[in-house]
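> no FASTA, just this:
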């Protein structure tokens, strides 16, 4: 049970897509927008780094890439009116010691590129090929560092008429849920006379800290950051500021039957959690394997903490609008000794993960936000599970069709394990687990991954 994806696909991967950049320009809001500064919540503040995604489209004779380019440029100009902050620039306000977005309509980036490869020649799209980085433009060399766009689209056409839409955006602009809504709104504006899918809610004051801040829970999932006064602007998030190591990486595929097996196993004995989800059982399984594969894995008294994101929109009182555009996710956590992870029943591990998410009540979320106001810290654990599994980017309907596949551009990190869908998206209930570890730890992880599925 559980299959190793990498072994069958590695020989098909092209390592250099030979992408040629043809044009780059800035796209501005199609109407005048108000000049103002946008408040960024304490969750947004710690996410000042870029996220890259690639959305692959098959050839459509009615929409060759040059037509798609013009439609996307027009659609971008339209959505930059309700998403005015996206055309702005990030700035540090020394008076309040916080990052803000200056809504100055300076524009988003648009890059046109081409490769002589056909879409079918570049290999399995599910395989996280490092060469996909060439499908995303990360910056504009012609602009100064403080004038870089928060959002850049690169359309790379393939010889077959298919194309890839690569997007790089500062994480402070969107979380995964609000990014999908943005894509739906962008797609809607590429159609003639179609309304927005939903009006975005840009009021990030909804997640402002209370005054005065009240930290009412201990927050072991957060790490205090000691920054000398006046140096807040240059401080980098330590949890994300990690050099790439010499790591092996492998993809472990869990089929829908594997996930169903884990759900059944989570029922006990002893009695498991009342609500058993696919995410919780996969997280529990991966947590156990990762903790016990550590190079200190023989120390069974060692505690292991797994972090995973929880959407707080519906957990707050009153709830946030579902169209809230900022980052509305916080890190839940589960902690256990390696001895418990090795010997405890699987149902108990799933219960620990379930309780971690259930802990995220309105008061707990507000306490975590207030903690950030007091300590200016970051999420902290042994590793983070980042799930793209059910975000549904490939469900977005453009005039030229839905993406064949959508995926993040992967940078291999031993402290981040990625969950992402197979081709077929959320309709296929299976999941791919991307793990990057030193060779010795990877060997142990792989053994445990299959052992605990038996």
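Cool, got the structure. Here the structure is a predicted model, which is why all the values come from computation and not from measurement. Numbering: from 1, shown residues only.

> okay, CA-based contacts and neighbour counts for the rest of this
OK.

> which residues sit in contact with the nearest residue to residue 376 once chain neighbours are set aside?
Closest residue in space to residue 376, ignoring its immediate chain neighbours: residue 225 at 6.0 Å, by Cα to Cα, 6 or more residues apart in numbering. By Cα atoms under 8 Å, 6 or more residues apart in numbering, residue 225 lies in contact with 375-378.

> Would you list the buried entries among the residues you listed?
Among the contacts of residue 225, the ones that count as buried by 16 or more other Cα atoms under 10 Å are 376-378.

> In helices, which of these fall?
Among those, no residue falls in helices (DSSP state H).

> Throw these into CSV and include distance to residue 328, thanks.
Listed next are the buried ones among the contacts of residue 225 as CSV, based on distance: Cα to Cα, whole Å:
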residue, distance to residue 328
376, 17
377, 17
378, 15
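
> closest to residue 102 among those?
Nearest to residue 102 out of the buried ones among the contacts of residue 225 is residue 376 (Cα to Cα; 21.5 Å).

> Look up how far residue 127 lies from the closest one.
Distance check for residue 376 against residue 127: by Cα to Cα, to the nearest Å, it reads 37 Å.

> and if you look at residue 48?
Distance from residue 48 to residue 127, by Cα to Cα: 27 Å.

> Am I right that residue 357 sits in a helix?
Yes - remark: residue 357 belongs to a helix, assigned using DSSP: H, G, I helix; E, B strand; the rest coil.

> got a list of what it touches?
310, 332-333.

> now swap in residue 310 and tell me
Counted by Cα under 8 Å, 6+ apart, residue 310 has contacts 329-332, 357, 360.

> So it lies in a strand, does it not?
Yes - according to three-state DSSP, residue 310 belongs to a strand.

> Presented hereafter is structure B, for comparison with structure A:
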């Protein structure tokens, strides 16, 4: 498959009426500042009939008039604080064509070939890039990337759904909540948890950050990104096994992550006395009291870190790992989020610290980072020709960075994107479908 760029341009918002006359800015929230400052790239595949590029482009420019952040730039506000500048400088929009049919290019796998569906991200100032690639059969691939520091997965997926609705001539409702100043510290502040070693790390202690990189030079050479498909039948059996002896069963997510944590750990061949942990994103919208609406646009995520000695994780049954995960996630509650707000709002405390969310690390062994997209409405994107045939993250070669997403089959099955070194992959394949 050869992909050729036809055009590349900067798109700016189209306003219904007079555009804003004053360049404004939105200070980054404490949850933005602690998140990954990197672009996250997605790939959508649509089968015919597909709307024209002009329809998609115009709809995008109209929705940018509402989501002005995506057309802005990162910078400093008048107070010298990190901010999103609402200057309408625009986002990158690329039109491209492939020299084959979609069937000839299938199956799509998490490989370097997916990078053909995105413009380069090197030296990028734009906060969003979009590439529309047309196949000879009129199928279309949307390559979409956004800077994570602007919005988390739920906020980004809500934006995509709104874009599709505008293309179909519908109201986007409910409108997003853009106020990033709602997270105010208590008086007096109550810091109950060790945020200095979880979300943040002192620059002086950077070598002691939560991730350990044993036997690694941070090189991704020899890395294979494997897609494991788990049927609904397998997931039901796994959930029942993980929940044995418990009145209330663990969730499918808890059961599957517990299973994969054990399989990956065993495949890596780690020392039994080494400690391994899983980094799990926890959405604060449903955890905080009062609840924050799902329409909040920005980042509102912290992390749970279930951890165990390798020997115990592998000797104990899957119930052990599921309980560790359940208990760790449960602790990231309203008290935890408010404690973080009190801690991170103290600029004197955090000025000499850096976030532990480091997008530059290429090897996470002996640990795992799980991004679950199981509840995000990514599959609801519809430009007017129907919802996507396939949706998946683009190529991101980070050992141990795992994605969970609903299978495009639509039957409740789950796909796990698991990057591992080639030497460990054979063992992992043998373990990942075993319930023993």
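Alright, I've got the coordinates. Bear in mind that the values here come from a model prediction, so they are computed numbers and not experimental data.

> any idea which of the buried ones among the contacts of residue 225 of structure 1 is closest to residue 110 of structure 1?
Checking these one by one against residue 110 of structure 1 (Cα to Cα), the nearest turns out to be residue 378, at 32.1 Å.

> Aligned to that closest one, what sits in structure 2?
Per TM-score structural alignment, the equivalent position to residue 378 of structure 1 in structure 2 is residue 356.

> and what of residue 263 of structure 1?
For residue 263 of structure 1, the residue aligned by TM-score structural alignment is residue 239.

> which residue packs closest to that match, ignoring adjacent ones?
Per Cα to Cα, 6+ apart, closest to residue 239 of structure 2 is residue 255, 5.4 Å.

> mean per-residue distance, the helix or strand containing residue 260 of structure 1 to structure 2?
Applying DSSP states H and E as the criterion places residue 260 of structure 1 in helix 256-265. By mean Cα distance after the TM-score superposition for structure 1, the fitted helix 256-265 of structure 1 averages 0.7 Å away from its aligned residues in structure 2.

> start and end residues in structure 2 for the helix or strand following that helix, please.
Using DSSP H and E, the helix or strand that follows helix 256-265 of structure 1 towards the C-terminus is helix 278-293. Mapping helix 278-293 of structure 1 onto structure 2 (TM-score structural alignment) gives residues 252-267.

> Residues touching the matching stretch, excluding its own?
By Cα under 8 Å, 6+ apart, stretch 252-267 of structure 2 touches 235-236, 238-239, 242, 276, 278, 310, 313-314, 318-319, 321-322, 325-326, 366, 368, 424-425, 427-428, 431-432.

> how about residue 345 of structure 1, what's its match in structure 2?
Checking TM-score structural alignment: residue 345 of structure 1 goes with residue 317.

> Spit out the contact partners of its match.
residue 242.

> Check the one 3 residues further on too.
Under the criterion of Cα under 8 Å, 6+ apart, the contact list for residue 320 of structure 2 reads residue 313.

> hang on, it is in a helix, isn't it?
Yes - residue state for residue 320 of structure 2 (three-state DSSP) corresponds to a helix.

> how far away is it from residue 307 of structure 2?
From residue 320 of structure 2 to residue 307 of structure 2 the distance is 11 Å (Cα to Cα).

> ok, residue 354 of structure 1 - contacts?
So residue 354 of structure 1 contacts 273, 276, 280 (Cα under 8 Å, 6+ apart).

> now, which of the residues you listed sits nearest residue 404 of structure 1?
residue 280 (27.3 Å).

> what's the burial count for the closest one?
23 (other Cα atoms under 10 Å).

> So which bits of the helix holding residue 260 of structure 1 are buried?
258-260, 262-263, 265.

> State the distance from the match of residue 378 of structure 1 to residue 203 of structure 2.
In terms of Cα to Cα, residue 356 of structure 2 sits 10 Å off from residue 203 of structure 2.

> what about the counterpart of residue 83 of structure 1 in structure 2, neighbour count?
Mapped onto structure 2 by TM-score structural alignment, residue 83 of structure 1 lines up with residue 67. Residues near residue 67 of structure 2, counting by other Cα under 10 Å, number 21.

> do the same with residue 74 of structure 1
18.

> Could you list which residues are in contact with it?
Counting by Cα under 8 Å, 6+ apart, residue 74 of structure 1 has contacts 189-190.

> Likewise for residue 179 of structure 1?
Residue 179 of structure 1 neighbours (Cα under 8 Å, 6+ apart): residue 325.

> quick check, it in a strand?
No - assigned with three-state DSSP, residue 179 of structure 1 falls outside any strand and is helix.

> That one matches what in structure 2?
That one, residue 179 of structure 1, aligns with residue 156 by TM-score structural alignment.

> Residue 306 of structure 1 too?
Under TM-score structural alignment, residue 306 of structure 1 pairs with residue 278 in structure 2.

> How about its match: what's its closest non-neighbour residue?
Per Cα to Cα, 6+ apart, closest to residue 278 of structure 2 is residue 368, 4.8 Å.

> and that neighbour, how many neighbours does it have?
With other Cα under 10 Å as criterion, residue 368 of structure 2 counts 25.

> Surely it and residue 277 touch.
Yes - counting by Cα atoms under 8 Å, residue 368 of structure 2 touches residue 277, with 6.5 Å between them.

> which one is the residue nearest the centre of structure 1 nearest to, not counting chain neighbours?
The centroid of structure 1 falls nearest to residue 176 when counting by Cα atoms, centre = their mean (5.7 Å). Leaving out its chain neighbours, the residue that sits closest to residue 176 of structure 1 by Cα to Cα, 6+ apart is residue 391, at 6.6 Å.
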